[in-house]
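# all I have is the shape, not the residue letters:
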């Protein structure tokens, strides 16, 4: 037994060393390739769209300010100014958008100097941090002259910008541009509001859409559930059939407000259950904290929660955990490319997302139409701009807020909290769910053997549908 154990340890160590060496070589090459693609896309963008498009790797903060937004820094964190009536709101964005050192030169950079006062045309604007309705914001009091100036600058953006040449322009992906409503795509099944016992809001994860739920869970709910609950699944901003504005930074505020406008207000939802997967768990927590008395139960699948050690910069720490720049496992390799390389990931979107109908047809041809292809609509109907900003501003950018959200759920909400996680999840380890439980002791963590980040639902949809029904019945009877 000792010899076998020693041999196994040696093989594990050897595999780890090989993975580290190969990863170093591969990602050094990808660092150079991304720089090359930066120049290639600048030339292509100029010929296709008649203007140079700033990017984060070469222009840094210019990519943000060029869209008419104002970028400031406060306490070492980056924020943009958004205008609402006679107030300016500081909106958090992630530094990882424009500060991702190469593997060779990954040296900690000094944090941005603290900005306590912002002067616009000689007027000092005093900022104050506060938590309001579960969302961390900073507000400014300014005079009407400055408001008019910023309205002219910020308000001059197009409501329905033309899709970029590298994005898919098929009817499904651009259906939102022909609508006069600025709302998400919402799929609703079940009785009307007057006849429904309760509502259930389903929030998908990163690079996904509502079909993740509607093609798996919805057909497998019992007749009693279908006749009693109003099941509401959404496509998040930038994904599926929802709007994909090219000038959006896809911040937490934008995502939450779109859900409020498209679901809670449009369908007059008063009390509801939430079921969320992966990145959607962060949005679910933000909504739950904002509506503590309305949430009946909170079900999280593979939540991306990494407690940040003291002294670490939260967003960069989470970036390294989610995308550790390793070639193995493959899902981690893919995550690392998507997170670290702006132009390589854009190339992937150009090849896959822009041509998703081709890949769907090819799959049907090869499998002789024996394979369901709903995953193509679910995972390939998004733009690079939406995926890039959502990943960095939600998963990385909210790293410093998740602790506050979890504490608020623990102290302010009385609903049941259930967490599901696949034991074989190689993207987000099961420790993420146990970390949630350490913050919310009443959370019930269920670890599913031989299931990963996707098969926690896909492949066990009948079982999971029954589990959800039990959760809803228990919370209603309690």
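Right, received. Where do you want to start? Everything quoted here is computed from the prediction, not taken from an experiment.
# rest of the way, CA atoms for contacts and neighbours
Noted.
# and the strands in the stretch 51-200 of the chain?
70-74, 77-84, 87-92, 117-120, 123-126, 128-132, 135-141, 186-189, 198-203 (DSSP state E, counting those that start in this stretch).
# who are the packing partners of the third one?
Translated: strand 87-92. Judged by 3 or more CA pairs under 8 Å, 6 or more residues apart in numbering; DSSP states H and E, strand 87-92 is in contact with strand 77-84, strand 135-141.
# then this one, side by side with the first:
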């Protein structure tokens, strides 16, 4: 008997993929056009409200002019990411709609005088601009100290303190650590620690200067200025999450003799190469796709400078209004700290940190890891196996190329739950690592 088999499921999936691909192409082509139009609109609005236009990266490489020259990293290389000025946009490339690049270039006059002030499109509330009145700009730092019994004590007469610096990730603040791990101080039972949790430059309650490029060097120098020098620290452990892992690597590479251990939670570390590493990181971390919503939002905010600025204008500039609305919708009228942190930045600080740290740092991480391993710094990676932000390629690469790095996979954990809800497990692992690395340092 002759039978004929049909596979409707196969054809349905094929058509679904084709439709999804076409929709993705159309949506992002529209966003390319919209970002080109908003580029012109933002330039005229900047000139109207501030008297001078603010530079952007739409014209490609070299558009920022002499300001970029001399932005050098720890290893002497320029740290302005190629992902800023090599993002392709078919409408900008052709000078579409009668807005040729040459016309916009002739209108650009550089950043406004008094560049420390916030832009007209940024929030001007007291909590967002209070740093401007401070004469000596430093990061906001939360400091906790615990005795070997887990209590917070002053002038505790015990063995020398182990210093630990906690660094948060993108669109976050020191609350990421103070409201999670540092809430469990009683778990630190094997040593006396001084714990520093910082708000990175451009985030939380720290300064958000608009003349800054927010490069790795900028972030490292501010931690140095705000923590290492004023507290006279000559040895430390580092614990970092997400984007903070790149900054922690750069900080440890600058002070390899001071760094005793490095714990990287969900690190976005990719195989690096001198040419194209930053663009490759951008395409992998913020691939242009419509689904899931988190991925779509990440791609829009990472690829489209002016659309992102408009979204920040609607959300961040009006964060107090949105917070009041959300509080009315919550039973206890209390917002989670992560919701509050999402708006505590400027578009300028978030845009440049995203590109110059996460993407731009891709070409430096291999060198940093190799240096730290050479100096005997203990490195531990903690990674959730269901992380939708950092692809498995990152930790697989670390495991294969750097066998001296300890990689701990956390089952059923995503980008944030790898910490939240698992604080005690993380604390126990940290405590063991710090004690072991401190003992090894003492023996050597």
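Done, it's in. This is a predicted model, so every value here is computed, not measured.
# circling back to that earlier point, looking at the helices and strands packed on strand 87-92 of structure 1, which is closest to residue 105 of structure 1?
Across these, residue 105 of structure 1 has its closest neighbour in strand 77-84 (21.6 Å, CA to CA).
# count the neighbours of the aligned residue in structure 1 for residue 82 of structure 2 for me.
Applying TM-score structural alignment, one finds that residue 82 of structure 2 aligns to residue 95 in structure 1. By other CA atoms under 10 Å, 23 other residues sit near residue 95 of structure 1.
# pretty sure residue 95 of structure 1 contacts residue 394?
No - using CA atoms under 8 Å as the test, residue 95 of structure 1 is too far from residue 394 to be in contact (11.8 Å).
# what separation do you get for the nearest residue to the match of residue 82 of structure 2 once chain neighbours are set aside and residue 322 of structure 1?
Counting by CA to CA, 6 or more residues apart in numbering, residue 95 of structure 1 lies nearest to residue 78, which is 6.1 Å off, once chain neighbours are set aside. From residue 78 of structure 1 over to residue 322 of structure 1 the distance is 21 Å, taken as CA to CA, to the nearest Å.
# okay, the helix or strand harbouring residue 240 of structure 2 sits on what stretch of structure 1?
Using DSSP states H and E, residue 240 of structure 2 sits within strand 236-241. Under TM-score structural alignment, strand 236-241 of structure 2 corresponds to residues 272-277 of structure 1.
# in structure 2, which helix is the longest?
Counting by DSSP state H, the longest helix found in structure 2 is helix 8-50.
# how big's the offset between it and structure 1?
Mean deviation of helix 8-50 of structure 2 relative to structure 1 after superposition (mean CA distance after the TM-score superposition for structure 1): 3.0 Å.
# ok, the equivalent of residue 470 of structure 1 over in structure 2 - how many residues close by?
Residue 470 of structure 1 maps onto residue 432 in structure 2, with residues paired by TM-score structural alignment. Counted with other CA under 10 Å, residues neighbouring residue 432 of structure 2 total 13.
# any idea how far residue 432 of structure 2 lies from residue 41 of structure 2?
Taking CA to CA, one finds residue 432 of structure 2 at 55 Å from residue 41 of structure 2.
# could you do residue 299 of structure 2 as well?
Taking CA to CA, one finds residue 299 of structure 2 at 22 Å from residue 41 of structure 2.
# and those two? Which one has more around it.
residue 299 (20 against 12).
# residue 319 of structure 2 contacts residue 343, doesn't it?
Yes - Residue 319 of structure 2 lies in contact with residue 343 (CA under 8 Å); the separation is 6.3 Å.
# residue 311 of structure 2 belongs to a strand, doesn't it?
No - with DSSP: H, G, I helix; E, B strand; the rest coil as the criterion, residue 311 of structure 2 is helix rather than part of a strand.
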